[in-house]
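Enquirer: sequence unknown, structure follows:
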């Protein structure tokens, strides 16, 4: 695994949950970091303070990543602050709401697609020149989901389809960017409690039922995911590319 000290990280959705835990993990590993957020500055402020306490550079900025120009502005601000981008973490995504097939309208379909895929397109496209310019190779890590592997719970049809697309996006992008020394991988978390996603969209009864089926006998935490992302991020000079690592306690084994 490569040394992360001094590496330049751009991460989306760093205000809470997996994004915040991942940013903290990368800061602790010695990275300089630019934190994108969309709702709430409390998390990014705390992360910047942590980085400064360790003698590292950190800053944060707001953007609506669905808007191409806003995404470009935010990525450019991050690259200018950091002096480039070695590692890109595409963390933004969400279910938006649970809707069954008969209730899905065009607006809902487009919103979920935008939140999970358009954001990733806009950010990755904007970061591409900086990733290509990384002197020791670059690393991209995309947030997928167990829902993209197994289909998700009822009512998550559009979200699950988008997360399945993230898996294919990751494989295709790895093939496309390999010649530039850019590695592209994904993680597919299962039930990760302590995130806005599950606080809003998973009932306690549903979580308890899921945990009973998990071989390790517990739900995951944002830190469980952050450790794996940090490993993949450090593979900026490695041979792992086009892979997806499942983080689900053994409930899905394919």
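Expert: Here it is on my side, so go on. All values derive from a computational prediction rather than experimental measurement.
Enquirer: use CA for all of it now, contacts and neighbours both
Expert: OK.
Enquirer: helix or strand for residue 159, which one?
Expert: Using DSSP states H and E, the element containing residue 159 is helix 157-177.
Enquirer: Show me the contact partners of that helix.
Expert: Helix 157-177 is contacted by residues 94-95, 99-101, 109, 112-113, 116-117, 142-145, 147-149, 151-152, 182-186, 241-244 when judged by CA atoms under 8 Å, 6 or more residues apart in numbering.
Enquirer: Swap in 7 Å and give it another go.
Expert: Residues outside helix 157-177 that contact it (CA atoms under 7 Å, 6 or more residues apart in numbering): 95, 109, 112-113, 116-117, 144-145, 147-149, 151-152, 183-186, 241-242.
Enquirer: Give me the next element, helix or strand, following that helix.
Expert: Following helix 157-177 toward the C-terminus (DSSP H and E): strand 182-189.
Enquirer: what's that following strand packed up against?
Expert: strand 138-143, helix 157-177, strand 244-247 (3 or more CA pairs under 7 Å, 6 or more residues apart in numbering; DSSP states H and E).
Enquirer: just to revisit the earlier point, identify each buried residue in the helix holding residue 159, please.
Expert: Within helix 157-177, the residues that count as buried by 16 or more other CA atoms under 10 Å are 157-171, 173-174, 177.
Enquirer: okay if I get the helices and strands packed on strand 182-189 as JSON lines plus distance to residue 44?
Expert: Listed next are these as JSON lines, based on distance: least, CA to CA, whole Å:
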{"stretch": "strand 138-143", "distance to residue 44": "19"}
{"stretch": "helix 157-177", "distance to residue 44": "25"}
{"stretch": "strand 244-247", "distance to residue 44": "25"}
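Enquirer: ok, and here's another one to check against it:
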């Protein structure tokens, strides 16, 4: 029997988190930084101020590299990934977190443009960033895709495009786990349920909606970004999860079981 120290040691691990300036992404960035990782993160609209960058640097001693990126723009993705890899000296972990609902819409009222926008920001972005990252990811690296409970249960009213895109993220996670296995690159996903302190629920939910959602959670409480970061850290550490690939971890307080 092998004895392993299960304490996470991510010192100097080279990590990129897309959409890391706010919400779940920022929670993941903070957690990696706290454990000594070298972290880069992208942002589109939530520009980090110097105070936040200083706070992240103080957590583990490594200054973060923050860069603006539209993850749906192929040229930008290629350029920024090269900058990130040059700054960090390569990559050990990629967290595809950037995404969003854009807006709620029923199918009969949904413009084709909105359908494409939602799929692009949640699914195509994963493809573009992952494809660009492959040349920089070390063998034995970890890719973690942030899916959603909506991709498993269909989501709430007017969320069909979002649910479809997140279900596809779960599907592509399985496909990539097989495709990248020759390089021992593990690919997994996390599927958060109700996670507060995020722009998503500020924009697309109401106080009544959140209260109703909490009633449907077995633990009778919401989650927070740190609750998602924990499983992500575990998936990133090859000593802890080196035989885990192609799976999706539910982070929903027992609201739903996949």
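Expert: Received it, and whenever you're ready, just let me know what you need. Since we're looking at a predicted model, the values are computed, not measured.
Enquirer: circling back to that earlier point, and the contacts of helix 157-177 of structure 1, which of them are buried?
Expert: Buried by 16+ other CA under 10 Å: 95, 112-113, 116-117, 144-145, 147-149, 151-152, 183-186, 241-242, out of the contacts of helix 157-177 of structure 1.
Enquirer: what's the neighbour count on the alignment partner in structure 1 of residue 216 of structure 2?
Expert: Under the alignment (TM-score structural alignment), residue 216 of structure 2 pairs with residue 213 of structure 1. Neighbour count of residue 213 of structure 1, defined by other CA atoms under 10 Å: 13.
Enquirer: Repeat that for residue 106 of structure 2.
Expert: So residue 106 of structure 2, with other CA under 10 Å, has 12 neighbours.
Enquirer: Over to residue 6 of structure 2?
Expert: The local packing of residue 6 of structure 2 (other CA under 10 Å) involves 10 other residues.
Enquirer: Confirm residue 118 of structure 2 sits in a helix?
Expert: Yes: membership of residue 118 of structure 2 in a helix is supported by DSSP: H, G, I helix; E, B strand; the rest coil.
Enquirer: Need the counterpart of it in structure 1.
Expert: Checking TM-score structural alignment: residue 118 of structure 2 goes with residue 112.
Enquirer: who are the neighbours in contact with its match?
Expert: 95-96, 158-159.
Enquirer: Let me have the residues you listed in JSON lines, extended by distance to residue 41 of structure 1.
Expert: Below are these laid out as JSON lines (distance: CA to CA, whole Å):
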{"residue": "95", "distance to residue 41 of structure 1": "22"}
{"residue": "96", "distance to residue 41 of structure 1": "21"}
{"residue": "158", "distance to residue 41 of structure 1": "29"}
{"residue": "159", "distance to residue 41 of structure 1": "26"}
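Enquirer: just the helices in structure 2 please.
Expert: 23-34, 50-60, 74-88, 112-119, 125-133, 150-153, 160-179, 199-204, 207-215, 225-236, 238-241 (DSSP state H).
Enquirer: Burial-wise, tell me which of those helices comes out on top.
Expert: helix 23-34 (a mean of 25; mean count of other CA atoms under 10 Å).
Enquirer: Give me the contacts around that helix.
Expert: For helix 23-34 of structure 2, the external contacting residues (CA under 7 Å, 6+ apart) are 17, 19-20, 39, 56, 59-60, 97, 197-199, 225-226, 228-229.
Enquirer: same thing with stretch 182-196 of structure 1?
Expert: Contacts for stretch 182-196 of structure 1 (CA under 7 Å, 6+ apart): 16-18, 131-132, 137-146, 167, 170, 173-174, 219-222, 225, 236, 241-248.
Enquirer: residues contacting the aligned residue in structure 1 for residue 43 of structure 2?
Expert: When structure 1 is aligned by TM-score structural alignment, residue 43 of structure 2 is paired with residue 37. Applying CA under 7 Å, 6+ apart to residue 37 of structure 1 gives the contacts 12-15, 61-63.
Enquirer: could you redo the last one with a cut-off of 8 Å?
Expert: 12-15, 44, 60-63.
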